[in-house]
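> prediction below, plus the sequence it came from.
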Amino acid sequence: MTLLAFGINHTTAPLAIRERVAFGPDRVIAALRQAHERAGLAEVAILSTCNRTEIYAHGEEDLQRLLQWLIAQTSIELDDLNNCYYCHRDDEAVRHMMKVAGGLDSLVLGEPQILGQMKSAYSVAREAGTLGPVLNGTFQQVFGIAKRVRSETAIGENPVSVAYAAVSLAQQIFSNLKQDTALLIGAGETIELVARHLVEQGIKHLVVANRTLERAQRLATEFGAEAILLADIPEHLHRADIVISSTASQLPLLGKGAVESALKKRKHQPMFMLDIAVPRDIEEEVGELDDVFLYTVDDLHAVIDENRRSRVEAADKAEAIIAEGVSLYQRQLRALDAVDTIKAFRHQAEQLRQIEYERALRQLRSGADPEQVLQQFSRGLTNKLLHAPTTTLKEAGARGRADMIQLAHQLYHLSPDADSVDEQE
């Protein structure tokens, strides 16, 4: 059985590929159960964000079967997938998961949101019933190490998230946000962070659009914004100088025609549009329009690079913590192996004891001398317990396996000058 961390991310695949392998929240539970049944994975969890889709699994390794399942679940083709996927196994899978949870593998080094996203992936897998003892224990180790990375290094200080980078990019187009209106599409954690950063920069007016008005109103209340439904966006789009979108929609929400209409109403005043969603919320063709500055999550690299340079030292310390975490994970796995062996050893000893006990009980019931029965019981139990190791040690001696002889001394705490005992079998 193998532990796997399989996936694609922002370093291996462009947005056009990543959005074809994304799993929306409404699809994950069904996908997990199908992976369990059709890909032959004993345990499985799926992490799907704007920058990565990863499958964490434990089971008999059958990479081709996993690839075929993923192709069947998504719109990607095998050639495209072969060019961008990675697959880590066992210790390296654990190391990768720890780096992801700690923010070391993110587009934004130290990204604070990813740990919450991984915890959500864990919770969904539990709900789907596709977690078992191996993945459950692995996730607990991963979360513990990620917490240490956050608390023992400076990687999380003054975090520069994708949301922060989005607002920084907007400021390169509109230097004075105090005169601007921003339309935020979605009401998840990323949009909430975007709203917070925009308010901190003094944005003049915020409009939050969401599929359900209740969630939009929650953000609107917190940040003094206006709440609308997604269906109302065409009526309000012309008011927006800045549009930032991050939803889980599987289809685009804004097309070229709607944006053209908004530009006419604005008399072609420029619009900054940032699509953080994967799959994309804004049609790619919108970028062809004059007076529209359309960016995707992949365009945030320049802003992110500054953050990355400032966190290299913290990342080095985080890597050391992760190395400790992997070593601890290895020790615990070895300890689990030992536990299984000890259980088997004790079970075998108990079976032998029971056989001798029942024999002694029969003799007592037939009127045999109790002292004689006890002697036979103790001698018989000793012989049965020692028969297998004695035979194995004789064979080891004949083969010159001094290491096994020494191991026996360690296991049974034997003294080199111990008195010999006559073997009775």
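Everything's here; your move. Owing to the predicted nature of the structure, the values given are computational and were not obtained by experimental measurement.
> can we go C-alpha only for contacts and neighbour counts from here?
OK.
> after the host helix or strand of His36 comes which helix or strand?
For His36, the host element (DSSP states H and E) is helix 25-38. Toward the C-terminal end, the helix or strand that comes next after helix 25-38 (DSSP H and E) is strand 43-48.
> got the angle between that following strand and helix 25-38?
150 degrees (axes from the mean of the first three to the mean of the last three Cα atoms, to 10 degrees).
> checking Ile145 next. Helix, strand or coil?
Following DSSP: H, G, I helix; E, B strand; the rest coil, Ile145 is assigned to helix.
> can you point out the buried residues in the helix holding His36?
Within helix 25-38, the residues that qualify as buried are 28-29, 31-36, counting by 16 or more other Cα atoms under 10 Å.
> who's in contact with Ala104?
For the record, residue 104 is Leu, not Ala. 110-111, 315, 318 (Cα atoms under 8 Å, 6 or more residues apart in numbering).
> just give the number of residues close to Phe345.
Residue crowding around Phe345 was assessed by other Cα atoms under 10 Å; the count is 11.
> tell me which helix or strand comes right after the helix or strand hosting Ala165.
Element membership of Ala165 [criterion: DSSP H and E] is helix 162-173. Next helix or strand after helix 162-173 toward the C-terminus (DSSP H and E): strand 181-185.
> for that next one, packing partners?
Here strand 181-185 touches helix 189-200, strand 205-210, strand 242-245, going by 3 or more Cα pairs under 8 Å, 6 or more residues apart in numbering; DSSP states H and E.
> wait, which of the ones you listed is closest to Ala227?
For the helices and strands packed on strand 181-185, the distance to Ala227 is smallest for strand 205-210, at 4.9 Å, taking Cα to Cα.
> check it against this one:
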Amino acid sequence: MTLLALGINHRTASVAVREQVAFTPAQLEHALEQLRGLPHISEAAVLSTCNRTELYCVTDAAGERTVLEWLSRFHDLSIDELTRCAYHYLDNDAARHLMRVAVGLDSMVLGEPQILGQLKDAYQHARQMQGLGGELERLFQHTFAVAKQVRTETGIGKNPVSVAYAAVSMASRIFDDFGRARALLIGAGETIELVARHLHEAGVRKLIVANRTRERAEQVSSRLGGQAITLSEIPAALEEADIVISSTASPLPILGKGMVESALKKRRHRPVFMVDIAVPRDIEPEVGELADVFLYTVDDLEEVIEENRRHRQVAADQAESLIEHGVGSWQHERRIRNGGELIREYRHHGEALRDASRDQALERLARGEDPAEVVERLAHQLTNRLLHQPTQAIRDAASHEHHALLDAAPRLLLPAKPAFEQPAPKANRHKDNTPA
């Protein structure tokens, strides 16, 4: 059987295609059930995120096409279009790909940690749907062990490279004590969620999240003990904010020079750190002209991001080395297991032949046949049955000039020749002239 990894990701497919191929939580159970029931497929797991959809299967030679056609049917997508953006890996390459995905080496943001949690969710879903057998179960467990080793022994996750983290990192250079700082976050999307989390982890406890709808702002702020307000309440909140970070989809600026100038007067000109992550910008550029405002845009964060990216690249190189070692150990264990399975099958075959010959011999003895003749026939019959298949395989290999098989046959079928015994040391023929 073959291990197959087939999928698309942010490098091979547009957002439009990734949206079509993604599995919603409601679809996942049905999809796993169908995938597991396909001919040629004995095990299956599905990983589906915003940036990738991947299917991991244990299959035979025809399975790859079967999986591709099923994915096309399930999402009503042209198989030609799917083929153009799909990639596939087999056996060791599939194991290597899964490990690289687990540690974030194949992510849009190098080393991002969220993918490992998503992969563990995919593993649990597959287990619940009985999609995992011994092969995928062992591979996922081995992958999680390698990912833990990479996270422990490298700095792959110690230098975040997101815009959200870069904004918080720059703020930390200005404020000596984050615990006393008050932050106003404008927007409630994924970036602001990350900013809020990073600020909280850095020690900021006074968080206000402003959004067009208060309900969405509460979803972000409540998890971190913050406060939710609407956009119309920003002027009052601005008077108390030491840190302002904004990321909305508004086509027009939300903070104007006049609003900020008014807030600064009430703050008695205590400085304010502002980061405008939005494109188009949420904060008028003229705000940066005010004496007590430190205003940065997403372009200003690039230096921080690039510096952290360099640190992560060094860790990524170390991670690649650990993954290669992980693939090698997985491959070694797999070979041992395959050898064990072959031994068990061969022994089962031999035992079945033995039992059949024994039963026939007992029947003859029960009929009163001569025991010596029965034993002689038993030995002859059992020998022929045991040697028939290997003999036929050797003849076929010889006729088709399968030299590798013929070279291996003596080691598999014939007993090892005993080493030549070393001659005993000759006795000393010289007379012992030692005086008595």
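Thanks, I have it. Nothing here was measured: the structure is a model prediction, and the numbers come from that model.
> TM-score of the superposition?
The TM-score (TM-score structural alignment, normalised by the length of structure 1) is 0.68; 380 aligned residues with a Cα RMSD of 4.8 Å.
> buried residues in the helix holding Ala165 of structure 1?
162-171.
> now stretch 248-268 of structure 2
Buried, per 16+ other Cα under 10 Å, within stretch 248-268 of structure 2: 248, 254-255, 257, 259-261, 263-264, 267.
> so Pro159 of structure 1 belongs to a helix, correct?
No. Applying three-state DSSP, one finds Pro159 of structure 1 to be coil, outside a helix.
> so what's the residue count around it?
Pro159 of structure 1 has 16 neighbouring residues, counting by other Cα under 10 Å.
> for it, give its distance to Leu32 of structure 1.
Pro159 of structure 1 sits 32 Å away from Leu32 of structure 1, going by Cα to Cα, to the nearest Å.
> how is Ala263 of structure 2 assigned, secondary-structure-wise?
What three-state DSSP gives for Ala263 of structure 2 is helix.
> double-check it against Leu238; I have them as touching.
Yes. Ala263 of structure 2 sits in contact with Leu238 when judged by Cα atoms under 8 Å, with a separation of 6.1 Å.
> the strands in structure 1, which residues?
Assigned by DSSP state E, the strands in structure 1 fall at 2-9, 43-48, 52-59, 86-89, 181-185, 205-210, 226-229, 242-245, 271-275, 292-296.
> with adjacent residues omitted, what lies nearest to Asn9 of structure 1?
For Asn9 of structure 1, ignoring the flanking residues on the chain, the nearest one in space by Cα to Cα, 6 or more residues apart in numbering is Arg52 at 4.0 Å.
> with Leu301 of structure 2 instead?
Closest to Leu301 of structure 2 by Cα to Cα, 6+ apart is Ala166, at 6.1 Å.
> ok, the one you found to Arg310 of structure 2 distance?
Ala166 of structure 2 is 14 Å from Arg310 of structure 2, by Cα to Cα.
> same check, this time on Asp80 of structure 2
Noted for Asp80 of structure 2: a distance of 38 Å to Arg310 of structure 2, by Cα to Cα.
> quick one: which of these two has more around it?
Taking neighbours as other Cα under 10 Å, Asp80 of structure 2 and Arg310 compare with Arg310 leading, 13 against 10.
> one step back: same list (the helices and strands packed on strand 181-185 of structure 1) but as a markdown table, adding mean neighbour count and distance to Ser261 of structure 1.
Shown next, in a markdown table, are these (neighbours: other Cα atoms under 10 Å; distance: least, Cα to Cα, whole Å):
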| stretch | mean neighbour count | distance to Ser261 of structure 1 |
| --- | --- | --- |
| helix 189-200 | 19 | 25 |
| strand 205-210 | 24 | 18 |
| strand 242-245 | 25 | 15 |
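> any idea which of the ones you listed gets closest to Ser106 of structure 1?
For Ser106 of structure 1, the closest of those is helix 189-200, at 14.5 Å, according to Cα to Cα.
> for Leu193 of structure 1, state which of the contacts of Leu104 of structure 1 is nearest.
Closest to Leu193 of structure 1 out of the contacts of Leu104 of structure 1 is Glu111 (12.2 Å), distances taken as Cα to Cα.
> okay, now that closest one: neighbour count?
For Glu111 of structure 1, using other Cα under 10 Å, the count is 22.
> Leu55 of structure 2 too?
20.
> thinking it is in contact with Leu6, fair?
Yes. Taking contacts as Cα under 8 Å, Leu55 of structure 2 lies within contact range of Leu6: 5.3 Å.
> OK, contacts around the nearest residue to Ser172 of structure 2 once chain neighbours are set aside?
Among residues not flanking Ser172 of structure 2 along the chain, Phe178 sits closest, at 7.1 Å (Cα to Cα, 6+ apart). Contact partners of Phe178 of structure 2, counting by Cα under 8 Å, 6+ apart, are 172, 202-204.
> so how far is stretch 252-264 of structure 2 off the chain centroid?
Chain-centre distance of stretch 252-264 of structure 2: 45 Å, with Cα atoms, centre = their mean, to the nearest Å.
> fine by me, thanks again.
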